[in-house]
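**Q** Could you look at this predicted model? Sequence included:
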Amino acid sequence: MITLMNETIKQLALIGPTASGKTSLSIEIAQKMDACILSLDSLSIYKEIDIVSAKPSREERAGILHYGMDYLSPDEHFDVTTFVKLYQEVYRQALSENKNLVIVGGTSFYLKMLIEGISDLPAISETTKEKTALMLQELNDAYQFLYDMDPSYMQRIAKNDRYRIEKALHIYFETGMTPSEYFHVNPPTSVINGTLPIYQIDIDREMLRKRIALRTQLMLKEGLIDEICMLEKKYTREPNCMKSIGIKETLDYLDGVYNKQLLEEKITTNTARLAKRQTTFNNSQFEGVIKGNVEELQKIIVQ
């Protein structure tokens, strides 16, 4: 399992649409492999977002160490670099403890970025931070300043995306290069250590729809509405995570847009659409993937 001399561990990734059975299968795999789990999920990463993220309970985790859950507060920003740092930290931790690693999640974009890698950013001086802060006082002007220099890069960034505009300004003021020039000179390199076989849960669409509907019902019974009320009161509706499926529909319900039955239907429908997008992404973005239903993958990986 572990080759300390080469500093490698056994690892694999498990992907699939939401509600397809990834969580229970990943725990079973981790038990068999003597592994820890790194979650790649854009909601489970937040503390206090438990029901709507379908985060496994402490009991369901069966003593397996889970990373990438309860990592940030809902009002903290994160992007792909967060998961890159997480992977690197977890890999080192697993190596030091003679553990293997199972990467699992529905947000496969982050897995793709781990495989393809991201470019190292320059160290940012205080002078650059001061220049950037001054520019950001007028966000529209800052965006236009960057767009005039580098339209191909900036057209992919929203005019109100303060975080990414700030990063682009940092690059320009620190290096004198536009973001496009900088990333051309500093291409991305893969973050993954060693090999990473990818397994994908293949599930019938109608069966998945039923599983999504059942999970939505359970969420409501477990206190979904109370959880969203707590999150809104504590963090407002401003954080990006408050616009996620399950949260935005519940906020509409609280505003009187939906009754409870329609709330359940809306969450189910929007989750099913998300699952379809996830499957399309998975089928188009990864090569050499081993596909099968839960039982088939269980036999391939666990037995």
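**A** Okay, I see it.

**Q** switch to C-alpha atoms for all contacts and neighbour counts from now on
**A** Fine.

**Q** what ranges do the strands span in the chain?
**A** Per DSSP state E, the chain carries strands over the ranges 11-15, 35-39, 66-67, 100-105, 198-201, 290-292.

**Q** Which residues does stretch 250-259 contact?
**A** 225, 228, 260, 263 (C-alpha atoms under 8 Å, 6 or more residues apart in numbering).

**Q** Could you do stretch 158-167 as well?
**A** Contacts of stretch 158-167 (C-alpha under 8 Å, 6+ apart): 132, 136, 139-140, 142-143, 157.

**Q** That one: which residues count as buried?
**A** For stretch 158-167, a neighbour-count test (16 or more other C-alpha atoms under 10 Å) marks 159, 162, 164-166 as buried.

**Q** here's the one I want to compare it with:
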Amino acid sequence: MSDPLLLAIVGPTGSGKTALSLALAEELNGEIVSCDSVSIYRGMEIGSAKPTAAERARIPHHMLDVADPSEAYTAGDYSRAGREVLADLHSRGKTPIVAGGTGLYLRALLDGLSPVPPRDEELRKRLRHSVQRHGDAHLHSLLSRIDPKAAARIHANDQSKLLRAVEISLLERRPLSAQFHAAPPEPLKEFRIVKIGLTPPRAILYQRLDTRAAEMFTNGLVEETRSLIARYGKDCRALTSLGYTQAVAEINGTLTHEQAVASAQQGHRNYAKRQLTWFRAEPDIHWIEDFGAPSLKRAAEIIQSL
């Protein structure tokens, strides 16, 4: 008996992943596992282009709204939680359809990452307090003493990576570079994985992205951003995401409304290019160039042929 199917629908933002994943979920007795680094956050609806309430009612979705925007959520966090979802779907005889454009999350979910311990918030609080007392250079200096190899790889100003490296070294009582980067990742083994990539004609994709970005502002992106700032603070890390960055700039008066929309449109086009570059380098992706019904027909043919 062959392993159960896991279908991954990948590609740039605006390429039709949501529509295709919904249609395939209905055909394959499936449920959808979001693979998007912004949709994991609660309250970030408009700028993340999350599936609508009607779409979520049509097919169960997972890995949406699993963290507050004030939380740091890593690829490792996503992999651990996502694999629990996959195990549940497997136990219920459902076909997992992983849909999204965050390539690192997909790689972590399917291929695994070198094992590292989860975050320790109490330790992090103490380390942040030390930075406040001793200055921004403290973490890099500390890491240089306990793990010179890691310190040489991480820029002295990258506080987030420095904090994580120091945290891991202290929790495990050995340098991060001594074991974890050498430890092999653990690929997902329970499924027959089929990856389908969407790459519609670029001119059509860019037109869709320009329309989508403008509609986000029309549909209340600035108001949503104000609400997030009021709840989580202006320095909330999730607000550096595409779209929210431009909304913050409009709120602060550094961009006019028209400039913010144009910047978001350009940002979405640039992001789509980066996503395509990432996924083009990934192995075993079957590419489809059409939108809508033709992509569904072609996806079904691909699945049946493998």
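**A** That came in fine, so what should we check first? None of these values were measured; they are calculated from a predicted model.

**Q** related to what we said a few turns ago, tell me the buried residues within the contacts of stretch 250-259 of the first structure.
**A** 225, 228, 263.

**Q** export these to JSON lines and tack on distance to Ile245 of the first structure?
**A** What follows is those, written out as JSON lines (distance: C-alpha to C-alpha, whole Å):
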{"residue": "Ile225", "distance to Ile245 of the first structure": "13"}
{"residue": "Ile228", "distance to Ile245 of the first structure": "12"}
{"residue": "Leu263", "distance to Ile245 of the first structure": "11"}
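
**Q** Nearest to Ser53 of the first structure, out of the residues you listed: which one, please.
**A** The closest of these to Ser53 of the first structure turns out to be Ile228 (C-alpha to C-alpha; 11.4 Å).

**Q** Trace the closest one over to the second structure, please.
**A** In the second structure, the residue matched to Ile228 of the first structure (TM-score structural alignment) is Thr225.

**Q** Tell me who's in contact with that match.
**A** Thr225 of the second structure neighbours (C-alpha under 8 Å, 6+ apart): 239, 244, 247-248.

**Q** how about 10 Å then?
**A** Contact analysis of Thr225 of the second structure by C-alpha atoms under 10 Å, 6 or more residues apart in numbering lists 43-44, 46-47, 231, 234, 239, 243-248, 251.

**Q** Can you pick out the ones from those that are in helices?
**A** Using DSSP state H, the subset of the contacts of Thr225 of the second structure located in helices is 231, 244-248, 251.

**Q** and the two most separated of the residues you listed?
**A** Arg231 and Gln246 (18.6 Å).

**Q** So which of these two has more stuff around it?
**A** Using other C-alpha atoms under 10 Å as the criterion, Arg231 of the second structure and Gln246 rank with Gln246 on top: 29 against 12.

**Q** Run the chain-centre distance for stretch 97-115 of the first structure.
**A** Distance of stretch 97-115 of the first structure from its chain centroid, counting by C-alpha atoms, centre = their mean, to the nearest Å, is 10 Å.

**Q** which residues of the second structure does it align to?
**A** By TM-score structural alignment, stretch 97-115 of the first structure lines up with residues 92-110 in the second structure.

**Q** how long is the matching stretch from one end to the other?
**A** 20 Å (C-alpha to C-alpha, to the nearest Å).

**Q** which parts of it are buried?
**A** 94-106, 108-110.

**Q** just those residues now: which is nearest Asn270 of the second structure?
**A** Distances from Asn270 of the second structure to these, taken by C-alpha to C-alpha, are shortest for Gly101, at 13.5 Å.

**Q** wait, isn't the closest one in contact with Ile9?
**A** Yes: with contact defined as C-alpha atoms under 10 Å, Gly101 of the second structure counts as touching Ile9 (8.5 Å).

**Q** just to revisit the earlier point, which member of the buried residues of stretch 92-110 of the second structure is positioned nearest Ala299 of the second structure?
**A** Distances from Ala299 of the second structure to those, taken by C-alpha to C-alpha, are shortest for Ile97, at 12.4 Å.

**Q** give me every residue that touches the closest one.
**A** By C-alpha under 10 Å, 6+ apart, the contact list for Ile97 of the second structure reads 5-9, 21-22, 24-25, 28-35, 61, 86, 194-195.

**Q** now the counterpart of Glu60 of the first structure in the second structure: how far from Val261 of the second structure?
**A** Counting by TM-score structural alignment, Glu60 of the first structure lines up with Glu55 in the second structure. Shown here: Glu55 of the second structure relative to Val261 of the second structure, a distance of 26 Å by C-alpha to C-alpha.

**Q** Those two - which one has more neighbours?
**A** Val261 (23 against 14).
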